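Asks: When you get a sec, could you give me coordinates for this:
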Amino acid sequence: ASFGFTMSFMMSCLILCALMLFPAQSRAEEVIRIRHYHLQPRHDFALKLLELVLSKNGTPYQIIAVKSNEVLTEGRVEKMVMDGELDMLFISTSATRERTMIPIKEHIYRGLLGLRLLLIKHKNNEKFKQIKNLQDLKPYVAGHNVHWSDFGVFKANGLKVVSTTSYDALFEMLKHERFDYFSRGVNEVWSELAQHSDQLVIADNVMLFYPHPVYFFVGKHRPELAALVEKGLKIAMQDGSYKALFLSYYADTIKKANLNSRTMIYLNNPAVPAGTAPIDTSWWLTP
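Replies: Here you go, the predicted model:
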């Protein structure tokens, strides 16, 4: 009887220890899930960077692209993050966004998205070759998405703008001459041109540049995720893996743009909050 009691007592202790131990182990192995709504090919780099950043923490993760039956505007996606329906997005910064979400203040694109080439109609290429400064650009009309945070850049610099809420519609509007040019990030424009090269070209000898900081923004319901992203991003910046990823995506693109042959028109960006750290473009953009 004594032996049976001892065995029973030992088994109970083992079970109790297991119950105490397994929850801790399951917490350690818990998968970090991140819901987002970035579904277009132009978002690939930032999503790959997010994977790199999360891998630096040694915590299992799952990045989930949330699909919708409707095309969601940038403003709607932003609200979904604020409401907790999504966990994060990457987007250009503004004072409002820095108040309503948690910004990770590292420049995802290192200023690349602020360097803009101009998609135009084939027949207008000769006209655009004559543009040398901001005054020369002012007679022409830009197309832009009203929800994009750099929308105000054009009006702030005295440029005419026609707007819509649809990304895809902008290409068709340009083809139908509703406006004269569609300014695109040098990292975006080549894949877009490939889809519309039947009627559009990149203006030969001009480019725009304005400060355009893009951050990861995390919903306030996920502060632990914000901490992981910030930590991992700092590691990636310091150990060279961010730069290696950036150049693997964009070195050829930057070379193809032949930047030294282009006239740069600098624009002010009033949406950039006061005190925003300057963007170091030194290792990809020659002054």
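Asks: Could you use CA atoms for every contact and neighbour count after this?
Replies: Fine.
Asks: My read is that Leu233 contacts Ser55, right?
Replies: No: contact criterion CA atoms under 8 Å: Leu233 and Ser55 do not qualify, at 10.0 Å.
Asks: more neighbours, the two?
Replies: Applying other CA atoms under 10 Å to Leu233 and Ser55 shows that Leu233 carries more neighbours, namely 26 against 17.
Asks: measure the more buried one to Leu54 for me?
Replies: Remark: distance between Leu233 and Leu54 (CA to CA, to the nearest Å) = 8 Å.
Asks: before we move on, what about Thr6?
Replies: Thr6 sits 48 Å away from Leu54, going by CA to CA.
Asks: Ok, Thr165 next?
Replies: On the measure of CA to CA, Thr165 and Leu54 end up 32 Å apart.
Asks: And the two? Which one has more around it.
Replies: Leu54 (24 against 16).
Asks: how about the helices in the stretch 151-287 of the chain?
Replies: 151-156, 167-175, 189-196, 223-239, 241-257 (DSSP state H, counting those that start in this stretch).
Asks: Report the buried residues of the shortest one.
Replies: If I follow you right, that is helix 151-156. By 16 or more other CA atoms under 10 Å, the buried positions in helix 151-156 come out as 151-154.
Asks: Output the contacting helices and strands for that helix.
Replies: Secondary-structure packing of helix 151-156 (3 or more CA pairs under 8 Å, 6 or more residues apart in numbering; DSSP states H and E): strand 141-145, strand 160-164.
Asks: winner for burial among these?
Replies: Highest mean neighbour count among the helices and strands packed on helix 151-156 (mean count of other CA atoms under 10 Å): strand 141-145, with a mean of 22.
Asks: Would you mind measuring the gap between the ends of stretch 89-103?
Replies: End residues of stretch 89-103 are separated by 10 Å (CA to CA).
Asks: what's next to that stretch, contact-wise?
Replies: Stretch 89-103 has contacts (CA atoms under 8 Å, 6 or more residues apart in numbering) with 36-38, 46, 78, 81-82, 149-150, 212-220, 223, 226, 271-273.
Asks: mind listing which of those residues are in strands?
Replies: If you go by DSSP state E, those have 36, 214-218 in strands.
Asks: is it true that Leu117 lies in a helix?
Replies: No: per DSSP: H, G, I helix; E, B strand; the rest coil, Leu117 lies outside any helix segment and is strand.
Asks: Just put the helices and strands packed on helix 151-156 in TSV and tack on distance to His122.
Replies: Shown next, in TSV, are the helices and strands packed on helix 151-156 (distance: least, CA to CA, whole Å):
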stretch	distance to His122
strand 141-145	16
strand 160-164	20
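Asks: and Trp190, which of those strands is closest to it?
Replies: The closest of the helices and strands packed on helix 151-156 to Trp190 is strand 141-145. By CA to CA, the value is 17.7 Å.
Asks: what's the closest one in contact with?
Replies: By CA under 8 Å, 6+ apart, the list of residues contacting strand 141-145 reads 151, 154, 159-167, 170, 174, 179-183.
Asks: How about the contacts made by Val206?
Replies: Counting by CA under 8 Å, 6+ apart, Val206 has contacts 117-118, 128-129, 131-132, 262-265.
Asks: Here is the second sequence; please produce its structure so I can put it next to the first one:
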Amino acid sequence: MRLLLTGIIAVLLSVNHVLAIEAVYIPQPRSNLDIGHEYHTSLLKKALIHGANGRAIPIIKTSLHMPEARANYEVTKGEKVDVYWFGTDAKKERDMRAIRIPTSKGLIGYRRFIIHKDSIEKFDNIASLLALKQQTACLGAHWPDIRILQASDLPVVVNTMYENIFKRVHAKRCDYFPRAYHDGYNEVSVRKNRYPNLVHYEKIVLHYPFAVYFFTPKSKETLAAWIEDGLNAMIENGEFLRHMQSHLLTAHIFPLEQSADVRYINIPNPSLPEDTDWKNKKYWFQPSDFGFAENKKPALN
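Replies: Below you'll find the model as predicted:
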């Protein structure tokens, strides 16, 4: 009997050793003004705590500074980066393990614009997709949004460096930087000394179903399941929404109300996997949450 108990204990210790994760590596912030990095890092930490189920909580460590394309490569390879958050598309979900819980309830698909202050009057007169097609958007290289906007014939120019996008709009070398519903306000505020002519334009919302997910290498299923369990637990006990309502990145958007003069332009997202359940209110904000008609079809002109 003693030998049997000893064997069982050994097996349990072995299993716990396999499940033990001492550290989780993520890339460094894109810049020292990258509020979104702290948002996701703190959300990841909370998910690890809520999904621990008695296990020791891993330490989150930063590895290298890298553009998104490099981070994508490193997560796919699974050596220098264990977790990162990307705007999802079908290819990423094939190459990596997607944790299909939007990290900001799909807010990234509701876009408001960063523009030059001299362009306010011009954008005040834009009320349709056809009118928006006369303007050029600035986006980061390798972002899934490029294909989304181009699929609706919206002109796009790309920039390799994140900070250079703001510089380009400020220099009037493109017309607008479409930012996630929660991003633009803070991004303009923290750069007001560097780029004093940038403004956060809130009278147009360009919507397409889109989300940021946490991704892990496919080889790290234990870690992925741990994060997934933690995020679901946070949703069930209300901690997920509290995180959004209290964090600097997203707190200012609540309550989700629109003034009557906001123009809503809806376009499809052909890059989103067909089985994405973006109508699921548990995980995704819906247009009606912002006061927009849910049954409004994607714009055709």
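Asks: what's the TM between chain one and chain two?
Replies: Overlay of the two chains. TM-score (TM-score structural alignment, normalised by the length of structure 1): 0.84; 270 aligned residues with a CA RMSD of 2.7 Å.
Asks: ok, back up a step: which among the contacts of stretch 89-103 of structure 1 end up buried?
Replies: 36-38, 46, 78, 81-82, 149-150, 212-220, 226, 271-272.
Asks: now the helices: where do they sit in the stretch 1-150 of structure 2?
Replies: 2-19, 35-50, 68-77, 90-95, 120-124, 129-132, 145-151.
Asks: can you name the residues of structure 1 that the third one overlays?
Replies: Here helix 68-77 of structure 2 aligns to structure 1 at residues 74-83, judged by TM-score structural alignment.
Asks: How about the shortest one?
Replies: Equivalent residues of helix 129-132 of structure 2 are located at 134-137 in structure 1, counting by TM-score structural alignment.
Asks: With the fourth one instead?
Replies: Structural correspondence for helix 90-95 of structure 2: residues 95-100 of structure 1, per TM-score structural alignment.
Asks: buried ones in that stretch?
Replies: Thr100.
Asks: what sits against Met264 of structure 1?
Replies: By CA under 8 Å, 6+ apart, the neighbours of Met264 of structure 1 are 133, 206-209.
Asks: how far away is it from Leu117 of structure 1?
Replies: 10 Å.
Asks: swap in Tyr37 of structure 1?
Replies: 26 Å.
Asks: Gly58 of structure 1 too?
Replies: 39 Å.
Asks: Show me which of those two is the more surrounded one.
Replies: Leu117 (28 against 9).
Asks: Report the central residue of structure 2.
Replies: Val212 (3.2 Å; CA atoms, centre = their mean).
Asks: how about Val169 of structure 2, what's its match in structure 1?
Replies: Checking TM-score structural alignment: Val169 of structure 2 goes with Leu174.
Asks: okay, now that match: neighbour count?
Replies: Counted with other CA under 10 Å, Leu174 of structure 1 comes out at 20.
Asks: List the contacts of it.
Replies: Taking CA under 8 Å, 6+ apart as the test, what Leu174 of structure 1 contacts is 120-121, 143, 180-182.
Asks: which of these does structure 2 keep?
Replies: Checked against structure 2 using both residues aligned by TM-score structural alignment, their matches' CA atoms under 8 Å, the contacts of Leu174 of structure 1 keep these contacts: 120-121, 143, 180-182.
Asks: Looking at those residues, state which has the most neighbours.
Replies: So for those (other CA under 10 Å), the most neighbours sit at Tyr181, 28 neighbours.
Asks: Who are the contact partners of Pro223 of structure 1?
Replies: Ile102.
Asks: For Asn124 of structure 1, see how far away it is.
Replies: Taking CA to CA, one finds Pro223 of structure 1 at 49 Å from Asn124 of structure 1.
Asks: next one: Ile202 of structure 1
Replies: Per CA to CA, Ile202 of structure 1 is found 10 Å from Asn124 of structure 1.
Asks: neighbour count winner among the two?
Replies: A count of neighbours by other CA under 10 Å puts Ile202 above the other of Ile202 of structure 1 and Asn124, at 24 against 14.
Asks: To which residue of structure 2 is that one aligned?
Replies: Checking TM-score structural alignment: Ile202 of structure 1 goes with His200.
Asks: how much space between its match and Phe123 of structure 2?
Replies: 12 Å.
Asks: likewise Leu5 of structure 2?
Replies: Distance from Leu5 of structure 2 to Phe123 of structure 2, by CA to CA: 73 Å.
Asks: ok, those two, which is more surrounded?
Replies: Counting neighbours by other CA under 10 Å for Leu5 of structure 2 and for Phe123 shows that Phe123 has the greater number, 19 against 10.
Asks: How many neighbouring residues does the closest residue to Ile253 of structure 2 other than its chain neighbours have?
Replies: Nearest residue to Ile253 of structure 2 in three dimensions, chain neighbours excluded: His182, at 6.3 Å (CA to CA, 6 or more residues apart in numbering). Using other CA under 10 Å, His182 of structure 2 has 23 other residues around it.
Asks: how far away is His182 of structure 2 from Gly109 of structure 2?
Replies: In terms of CA to CA, His182 of structure 2 sits 10 Å off from Gly109 of structure 2.
Asks: same thing with Arg242 of structure 2?
Replies: Relative to Gly109 of structure 2, and taking CA to CA, Arg242 of structure 2 is found at 20 Å.
Asks: When those two are compared, which one has more neighbours?
Replies: Gly109 (25 against 13).
Asks: Now do the same for the residue nearest to the centre of structure 2: its match in structure 1.
Replies: Aligned partner of Val212 of structure 2 by TM-score structural alignment: Val214.
Asks: ok, its match touching His107?
Replies: Yes: with contact defined as CA under 8 Å, Val214 of structure 1 reaches His107; the gap is 5.6 Å.
Asks: May I ask you to name the longest strand in structure 2?
Replies: Longest strand in structure 2, counting by DSSP E: strand 198-207.
Asks: with structure 1 superposed, average distance for that one?
Replies: Strand 198-207 of structure 2, aligned to structure 1 and superposed, deviates on average by 1.7 Å (mean CA distance after the TM-score superposition for structure 1).
Asks: hmm, who's touching stretch 39-51 of structure 1?
Replies: 63, 65, 90, 108, 187-188, 229, 242, 245-246, 249.
Asks: Please read the previous query as pertaining to stretch 188-205 of structure 1.
Replies: With contacts defined as CA under 8 Å, 6+ apart, stretch 188-205 of structure 1 is touched by 42, 117-122, 125, 128-129, 171, 175, 253, 261-263.
Asks: Go again with 6 Å.
Replies: Here stretch 188-205 of structure 1 makes contact (CA atoms under 6 Å, 6 or more residues apart in numbering) with 42, 118-122, 125, 262.
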